[in-house]
Structure formats: structure tokens, C-alpha cells
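Asker: sharing a model prediction with you, sequence too.
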Amino acid sequence: MKHLIPAFLIGLLFGLGIVISGMANPAKVLNFFDFAGTWDPSLIFVMGGALAVTFIGYRVVLARSRPLVEGQFHVPTNRTIDARLIGGAALFGVGWGMAGFCPGGALPVIGTARTEVLLFVAALIAGIFTAQALMRLAQGKPSVSQTLRQ
């Protein structure tokens, strides 16, 4: 229970930020990428604000010996820039530019039950499972369905 309250509050703050900044509106994102038409540069300020908060937040939080509700920090240690990282980032960017949603912007508006949001989230979930299956296949591990059948 002690983890649920901070997770809820952080999720609420994140969702409010997404909605207030306009990131839940795919038209705002798509207009940012439309340099020849209805370009809306205001997304630069959203991104800049997010980077500033993240930069400061990491320094403040990681200066502590441990998190408030965990025994240790869980920070990624892999710093390798490889084809998988670059390909994933490119795929994310292309998908964001085509749909106008990223996972963070789509999740707060699922409750609207808008068709495009539900389709995006369904495609996102399908993509996650497909990527996991392909990674397991590449590593020679059995698929999730094969593991469940055993």
C-alpha cells in the first residue's frame, strides 16, 4: 500500500501535466511536425520544461542515499548505444509523428473512449508483445505461449 499512494500521486501529476500542456491532443503534436503548414512551435516549450524538470529532479532525487519507499534506486546501468536502441527510438518517433500520440500522452485520455486513442493503445500493446516475442526468438528462448503450455 505504501507504494500505491506515491505512484497514484505521481501518475496524477504526470497526467495533469500532459493534459495542461496539450500533449493529450494529437493535433498539437501533429502541428508541431507540420513545418510547411500549420506549424505550432509551442511544443518546444513543453519539451524544454520537461527536460529542465527531469535534469533538476534527477540531481535532487539521486543525491539521496535511497528512495523514500524503496530500499534502493533502480537505475539502468546499460549505456550502450546500439541498433536496438536507435531503431526503437526511430520507431517511437515515427509512430508519434504519424499518430500524434506517444504512450504518455495517450494513457491519460483513454477514459474519453475516443476511437483513435483506443486504437493507438491497442496497437501499442500489440507492439510490446510482438517486440518481446521477437527478442525471445532472437535469444533462442521459448515464446510466452510455449512457456505457458509447459
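Answerer: Nice, thanks for sending it over.
Asker: from now on I want contacts and neighbour counts done on CA atoms only, so please keep to that.
Answerer: OK.
Asker: how about the helices in the chain?
Answerer: Assigned by DSSP state H, the helices in the chain fall at 4-21, 26-32, 43-62, 83-99, 103-106, 115-138, 144-149.
Asker: export the ones you listed to a markdown table and tack on mean neighbour count?
Answerer: Formatted as a markdown table, these follow (neighbours: other CA atoms under 10 Å):
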| stretch | mean neighbour count |
| --- | --- |
| helix 4-21 | 13 |
| helix 26-32 | 20 |
| helix 43-62 | 12 |
| helix 83-99 | 13 |
| helix 103-106 | 18 |
| helix 115-138 | 14 |
| helix 144-149 | 9 |
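Asker: tabulate the ones you listed (TSV), appending distance to F73.
Answerer: Formatted as TSV, the helices of the chain follow (distance: least, CA to CA, whole Å):
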stretch	distance to F73
helix 4-21	15
helix 26-32	33
helix 43-62	8
helix 83-99	22
helix 103-106	22
helix 115-138	25
helix 144-149	29
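Asker: take this one as well and set it beside the first:
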Amino acid sequence: MRLIFAWATGLVFGLGIALSGMMNPAKVLNFFDIAGMWDPSLAFVMGGAVTVAFIGYRLVWRRGGPLFADRFDLPTAKVIDARLVGGAALFGVGWGIAGFCPGGALPALGTGRWEAVLFLAAFALGLVIARILKGQPIVTRPAKA
């Protein structure tokens, strides 16, 4: 059942990205081009996503726990440090340069865009490099369901 819900969640997310046009890097890059062909639609997509997430979290927190796990898996860090800010900045710069974020690049693979393949390859390489720098294993086994 857990796998079915994970698949359905991914499907809804991918459809939302596709319908909103956020898997098109030109649309995303036009949002950042405030002096030229500015396209504000990304702000509306983000606003809609934040609204849905806000309502969803309020409903989920009313429960004692998740449906398909023993407990909620939440971040424990409470500090805004250089690593967090640097990672967020690197994500934003990469998004602004490529026009893709991982959430938009994955559904774009289905369109055959070479840019999506290149972006995801660079993203995967970045994950591997980060794990190496942190002294973590590159490949880990998933937790038992």
C-alpha cells in the first residue's frame, strides 16, 4: 500500500509540474528575467503549492502519526548555518542557470529533452561529491518497509 501511495504522490506531483509548464526551462528562466520577458506564472505556481502544503500539513498534524510509518521523519536541525544558506544559494543559482530544479527535471525526462538528462546527471554527480566530502557511503541500502 505504501508503494501505491508513493507512486500516486509522484504522479500527482509530476502532472502538476507538467500542467504548470515548470518542466520547460524557458518558462522558469523567464520568471528570473525581470528586465526582459518576465513571466510571473512561476510565482502563482509556488503560491498554489505553498497553499496546498500549508493546508495539507495542518490536516496531517491533527493525526497522531503517519499512515504508513511508525513516526514522522522530520529534520532535527534548528540552526540556520553557512552550510544551509550555501546549499540554498547553490540550489537557486543552479536553478537560475539551468532553468531546472530536480522536481521539474524528472518529469521532463519523459519529453526526451537532452537538457534534462544533462541536468540530472550533474545533479547526481553533485550528490555523490557531497557524500564523498561528508565521508558518507555513496550507495546505501533503503530501510525495510
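Answerer: The structure has been received and is ready for your questions. Note that the structure is predicted; figures quoted are calculated from it, not measured.
Asker: centroid-nearest residue for structure 2?
Answerer: Centrality entry for structure 2: nearest residue to the mean C-alpha point is G103, 4.2 Å, by CA atoms, centre = their mean.
Asker: from L11 of structure 2, how far off is it?
Answerer: Applying CA to CA, to the nearest Å, the value for G103 of structure 2 to L11 of structure 2 is 12 Å.
Asker: just to revisit the earlier point, and of the helices of structure 1, who's closest to V69 of structure 1?
Answerer: helix 4-21 (8.4 Å; CA to CA).
Asker: check how far that closest one sits from its aligned residues in structure 2, on average.
Answerer: Superposing on structure 2 and averaging over aligned pairs (mean CA distance after the TM-score superposition for structure 1), helix 4-21 of structure 1 comes out at 0.4 Å.
Asker: now do that helix: which elements does it pack against?
Answerer: Contact partners of helix 4-21 of structure 1 among helices and strands, from 3 or more CA pairs under 8 Å, 6 or more residues apart in numbering; DSSP states H and E: helix 103-106.
Asker: let's see that with 10 Å instead.
Answerer: helix 43-62, helix 103-106 (3 or more CA pairs under 10 Å, 6 or more residues apart in numbering; DSSP states H and E).
Asker: so the first one versus helix 4-21, what angle?
Answerer: By that I understand helix 43-62 of structure 1. Counting by axes from the mean of the first three to the mean of the last three CA atoms, to 10 degrees, helix 43-62 of structure 1 lies at 160 degrees to helix 4-21.
Asker: helix 43-62 of structure 1 vs structure 2, average offset?
Answerer: Averaged out, helix 43-62 of structure 1 is 0.9 Å away (mean CA distance after the TM-score superposition for structure 1).
Asker: closest to E70 of structure 1 out of the helices of structure 1?
Answerer: helix 4-21 (11.3 Å).
Asker: let me know how buried M23 of structure 1 is, in neighbour terms.
Answerer: By other CA atoms under 10 Å, 22 other residues sit near M23 of structure 1.
Asker: now do the shared contacts for G103 and L11 of structure 2.
Answerer: I17 (CA atoms under 10 Å, 6 or more residues apart in numbering).
Asker: which residues touch L74 of structure 2?
Answerer: By CA under 10 Å, 6+ apart, no residues touch L74 of structure 2.
Asker: how about the contacts made by R83 of structure 2?
Answerer: A89.
Asker: what's the distance between it and L90 of structure 2?
Answerer: To L90 of structure 2, R83 of structure 2 is 10 Å away according to CA to CA.
Asker: for A6 of structure 2, same thing?
Answerer: 28 Å.
Asker: how about G99 of structure 2?
Answerer: Computed as CA to CA, the G99 of structure 2 to L90 of structure 2 distance reads 13 Å.
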